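Trainee: Provided below are the primary sequence and the corresponding predicted coordinates.
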Amino acid sequence: MIVGVPKEIKDYENRVALTPRSVALLTSSGIKIVIEHDAGAKSGFSDMDYASAGAQIVNDAAELYSEADLIVKVKEIQVNKNEHLFVSPRHIIFGYNHFESSLQLTQAAVHSKARFISFEKVIIDATGETPLLMPMSKIAGTLAGVWAGFFYNYAFKHDKSLRMKSGADQIKSKFMDGFERIMQDGKVDGSLAIDLSLQDKSAIIFGGGTVGESAAKVCHSLGAKLIIIEKREGRRKYLQQLGLTRCSIVPTADYDMIKASSAIIGATYDKEKADRVIDEKTLKNASDVRKKVIIDVSIDQGGNFPFIDSTGKYAPESMSTIMSPAQIDFFGNTFVRVPNMPSIVPRYASTALANAITEYVKAIVANLPKQELVRATSIADGKILDNAVARAHGLPYAKAF
C-alpha cells in the first residue's frame, strides 16, 4: 500500500498531514510515501526535506491520487474545487472529514465508493479520548483564549465594519512568535499578558473539554473572571482540581451570566453537531447591555451561536478566515468563526498532528484490525457506516459492527 500526502487546497489551510520526521519513520518501516509538490511549503517543510526523508515527490494531485492507495490529509475533500474527482473505490481517505456539516461532501464520498476514516471519530474505547482531535483542540482552545484578549483590547466597530487599533499587527506577531511557549505553559505572561489583559472581565466558556480547558487556562492568566459551563459531573470535578481562581464551574448558564460577559467562547462538541447554547433572542438582549467578543470554536460542526450578519440576515455559512478572523454581527459583537484555527500556527500544528497520526498510518498500511479505526470509518463502499452522519442528512445508515 502506497501512502500519499496531497497539498491542502481548502482556503487558508496551511497545515500538512505528515512532516518529514513522520515520513522518515514510515519509510524506515518499509512504507512507500509520495508527497505532492509543495505540500508542506506553508508549514515550512520543503520538497527537499521530504525527499531526504525518503519520500517521492510528484507533480500534482492527479499524479498523487493515481499512485497512492492511502491518502492522508488534513481537511475534508474539497468538492467545490473538484478534489472528489480524483477519488476512486480503491482509495482510503484518512483525515478530518466532518461529514455532518455538508450533505454535498457526504454524497460525493458515498458516490466515490472509497473508504473514509475520520480523524475526529477515532476514539479510545477504554478512556473515551480522541487522540487525533485532542492536539488540534488544545491549539484551538489556547488560540481562543488569546483571541479573546486580543479582540477585546484591539477591535472596535466603525460604522458596520470592524477595525483594529494601532499596534494590533505587532501584538499579533508577538503572540504568534511565542505561541509554542504559550502552549507549553498554558498561559500568557509578561508584557503580552498586559497587552491582552482581561482583568476583572467576565468570560464564559461553553464546554469544559480539551478546548474549553485550554481556553480557560489562558483567560485565567489574562485576569478574567471565568465561568465554565460543563454538563458532565465528572468533568466538572476534574476542572475544579485545576485550581483556577475566580472560576465558577456550573452545568448551565443563565441570562445574567451571559448579559454580564465580555467574552464568550463556544467549545461544545458531541461527535455530531455542535449544541446551540445561546439563541438569537438571548444574544440580542444580552448584547444590548454589553457588546461581546464571541469565539465559536465549534464552527466545524455547525457552531454554538447564531450568527446574524450586519444586514440582519441569519448567515450560518458566513465564515471568517485566519487572515481576517473577526466579523461584526448585527448586534455589534465581535464574532470569530474560523473553521481551521490551528492553521494560524501551521508548523507547530502540523508537527502535533503528524506525531498523533503516524502510528495509525502504520496500522492502516499493515491492515491491523484496530477497533478505533474500524469505528472511525464513516463511509465505505458507497455506504454510510456512521449513524451520526446518516441522521445529520436523513440518509440510509448501514450498520458496520
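Mentor: Structure's in. What do you need?
Trainee: C-alpha from now on. contacts and neighbour counts both.
Mentor: Noted.
Trainee: Could I get the full set of helices for the stretch 1-150 of the chain?
Mentor: Listed in chain order, the helices of the stretch 1-150 of the chain (DSSP state H, counting those that start in this stretch) span residues 20-27, 47-52, 61-67, 103-112, 134-154.
Trainee: ok, and which of these has the densest surroundings?
Mentor: helix 134-154 (a mean of 24; mean count of other C-alpha atoms under 10 Å).
Trainee: Next SSE downstream of that one?
Mentor: Later in the chain than helix 134-154, the nearest helix or strand by DSSP states H and E is strand 155-158.
Trainee: Please tell me how far that following strand is from the chain's geometric centre.
Mentor: 26 Å (C-alpha atoms, centre = their mean, to the nearest Å).
Trainee: now do stretch 165-184
Mentor: That offset, for stretch 165-184, works out to 20 Å (C-alpha atoms, centre = their mean).
Trainee: Excluding its own residues, what touches it? List them.
Mentor: Stretch 165-184 is contacted by residues 138-139, 142, 146, 150, 154-156, 188, 192, 195, 345, 348 when judged by C-alpha atoms under 8 Å, 6 or more residues apart in numbering.
Trainee: cool, and stretch 124-140?
Mentor: Contacts of stretch 124-140 (C-alpha under 8 Å, 6+ apart): 119-123, 183, 210-211, 214, 297, 341-342, 349, 352-353, 356-357, 372.
Trainee: Put this next to the first one:
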Amino acid sequence: MIVGIPREIKVREYRVAMTPAGVRALTESGHDIVVECGVGSGSGLEDREYLEAGARTVEGAAEVYAQADLIVKVKEPLPAEYGLLRSGQCLFTYLHLATNTALTSVLLQNRITALAYETVQLHDGSLPLLQPMSEVAGRMAVQIGAHFLQKEQGGKGVLLAGAPGVRPGRVVVLGAGTGGSNAVRIAVGMGADVTVLDIEPSRLALLDEHYGNRIHTLISNSQNIEDEVRHADLVVGAVLIPGARAPHLVTEDLVKQMEPGSVIVDLAVDQGGCVETVRPTTHDEPVRTVHGVLHYGVPNIPGAVSRTSTFALTNSTLAYIRKIADLGVSNALACDAALAKGLNTRDGQIHNRKVASALGLAFSPVTCADSDQG
C-alpha cells in the first residue's frame, strides 16, 4: 500500500503523523511511504532521516495526496486541503466531525473512507489513540493556566502554589478521564488546591486512592459545578463523549459569576467545548476574555510540544496503520473491532452514530458489504 504523510498546515501545528522509525517499520513490511519535504521539521526530524528509513520525499502536499492510497495526518484536513482528497481514498487522523459540517460534507461527497483517531475504542471503553494526546494536553493545561493567571498576562495574579501564609490557587477539573487525571497530576505537583468532578464514582475513587487528602473529589452535577467553578482561579474542562459534541457544563451565567482574571482552559474545544463561552482559538492568539474571564481554547495544544507529541502519537497509531496497510481497509476493519469504531464515513455515508446525531444527518450502520464486519 502507498501511505502518504503530508505536512500539517494548521496554525502552529508542528507535529507530524509518523516518526522515521514508524516509516521504517512500514517499509520493512513492503509498503511505499511518500512524505512531503520538510514534513518533520517542526518536530526536529529531517528529511534525511525519512529517506534513510525508506520513504520517498515529494515537493508539495498535492503530490502526496495524488499518489497515496492511505493518508495519515495529525489534524483534520483544512479547506485548503479539501480539493486534494481523491474519491475512494482512506484518511486516518483526528477528525472531530461532530462540530465540522463542512469537512463532513467533503468526505461524504468524495466518498472518503475516514477513520478518526478519537473514536477508535477498545472493548473496555478506552480510547488508545486519543489517550497519548489527552495525557499531553492535560499536563499542559495546568501549566498554561498558571501562565495566564499572571497579572501581566491579564490574569488575577495568583500563584497556584501559594506562599507561606497565603492560600494556594484553586483549580477545578471537570472530568476525571485521561485529560482530567493528568491535569490533576500537574496541579497537585504545583501545590494547588485541587477539586475534580466526574459522573463516574469509580474514576473519582481511583484518584482519591492515589492522592488521598491532597485533592477533593465530587460527583459532577449542576449544583457541585456551580459551587466549585464560581470560586475557581483555574477551570480545566476535560469532558469527553467519544465522537459526540461535548455538553455545556459551565454556562455563560456561571462564567459571569467567576472573579475577573480567572482562567478557563477547555480541552474539549475540539468537540464544541464544555464551557458555553469558549470558542476555538490559535497558538498565535490563544486567549479570549469573556465577562472578565480568560478563555483558552486552542484545539491543538499538544502541537506546542511537538517532538514529545509526535513520538507519543506514533507509538500508539503505528500498529493500526500497519494493520490497514498489511490487510487493506476492509479486512483491517473486519478483524479489529476497536479500529472499526474509528470508521466515521465511507462510500458517502456516516457510520458513526454520534457524529450523525450531532450534525443532524443520516446514520448508516456498518454492514458486511461496507467493511466485511458482519
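Mentor: Thanks, I have the structure now. Everything quoted here is computed from the prediction, not taken from an experiment.
Trainee: mind checking how far the counterpart of residue 376 of structure 1 in structure 2 is from residue 185 of structure 2?
Mentor: Aligned by TM-score structural alignment, residue 376 of structure 1 pairs with residue 342 of structure 2. Noted for residue 342 of structure 2: a distance of 29 Å to residue 185 of structure 2, by C-alpha to C-alpha, to the nearest Å.
Trainee: of those two, who's got more company?
Mentor: Between residue 342 of structure 2 and residue 185, counted using other C-alpha atoms under 10 Å, residue 342 has the larger neighbour count: 24 against 17.
Trainee: Pretty sure that one sits against residue 96.
Mentor: No - look at residue 342 of structure 2 against residue 96 with C-alpha atoms under 8 Å: they stay out of range, at 11.2 Å.
Trainee: Common neighbours of those two, please.
Mentor: 116, 118.
Trainee: residue range for the helix or strand harbouring residue 194 of structure 2 in structure 1?
Mentor: Assigned by DSSP H and E, residue 194 of structure 2 falls within strand 193-198. With TM-score structural alignment applied, strand 193-198 of structure 2 matches the range 225-230 in structure 1.
Trainee: Can you tell me what sits against the helix or strand where residue 288 of structure 2 lies?
Mentor: According to DSSP H and E, residue 288 of structure 2 maps onto strand 287-290. Contact with strand 287-290 of structure 2 is made by 277, 281, 294, 295, 296, 297, as judged by C-alpha under 8 Å, 6+ apart.
Trainee: now these as TSV including neighbour count and distance to residue 348 of structure 2?
Mentor: Shown next, in TSV, are the contacts of strand 287-290 of structure 2 (neighbours: other C-alpha atoms under 10 Å; distance: C-alpha to C-alpha, whole Å):
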residue	neighbour count	distance to residue 348 of structure 2
277	19	34
281	18	31
294	26	41
295	27	37
296	29	35
297	27	31
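Trainee: Make CSV from the residues you listed and add secondary structure and distance to residue 347 of structure 2 to it.
Mentor: Below are the contacts of strand 287-290 of structure 2 laid out as CSV (DSSP: H, G, I helix; E, B strand; the rest coil; distance: C-alpha to C-alpha, whole Å):
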residue, secondary structure, distance to residue 347 of structure 2
277, coil, 36
281, coil, 33
294, strand, 43
295, strand, 39
296, strand, 37
297, coil, 33
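Trainee: Show the subsequent helix or strand relative to the helix or strand hosting residue 345 of structure 2.
Mentor: Assigned by DSSP H and E, residue 345 of structure 2 belongs to strand 343-346. With elements assigned by DSSP H and E, the helix or strand that comes after strand 343-346 of structure 2 is strand 349-350.
Trainee: Just tell me the aligned range of the helix or strand that comes right after that next one in structure 1.
Mentor: Note on strand 349-350 of structure 2: by DSSP H and E, the next helix or strand toward the C-terminus is helix 353-359. On the basis of TM-score structural alignment, helix 353-359 of structure 2 is assigned to residues 387-393 in structure 1.
Trainee: mean shift of that stretch relative to structure 2?
Mentor: In the superposition against structure 2, stretch 387-393 of structure 1 averages 1.0 Å from its aligned positions (mean C-alpha distance after the TM-score superposition for structure 1).
Trainee: And the helix or strand following the strand holding residue 194 of structure 2 against structure 1, how far off on average?
Mentor: Counting by DSSP H and E, the element after strand 193-198 of structure 2 in chain order, helix or strand, is helix 201-211. Once fitted to structure 1, helix 201-211 of structure 2 is off its aligned match by 1.4 Å on average (mean C-alpha distance after the TM-score superposition for structure 1).
Trainee: Onto which residues of structure 2 does stretch 109-119 of structure 1 map?
Mentor: Under TM-score structural alignment, the match for stretch 109-119 of structure 1 is residues 107-117.
Trainee: Straight-line length of that stretch, end to end?
Mentor: 16 Å.
Trainee: Would you mind measuring from the spatially most central residue of structure 1 to residue 357 of structure 1?
Mentor: For structure 1, the residue lying nearest the average C-alpha position, counting by C-alpha atoms, centre = their mean, turns out to be residue 340 (5.1 Å). Distance of residue 340 of structure 1 to residue 357 of structure 1, given as C-alpha to C-alpha: 18 Å.
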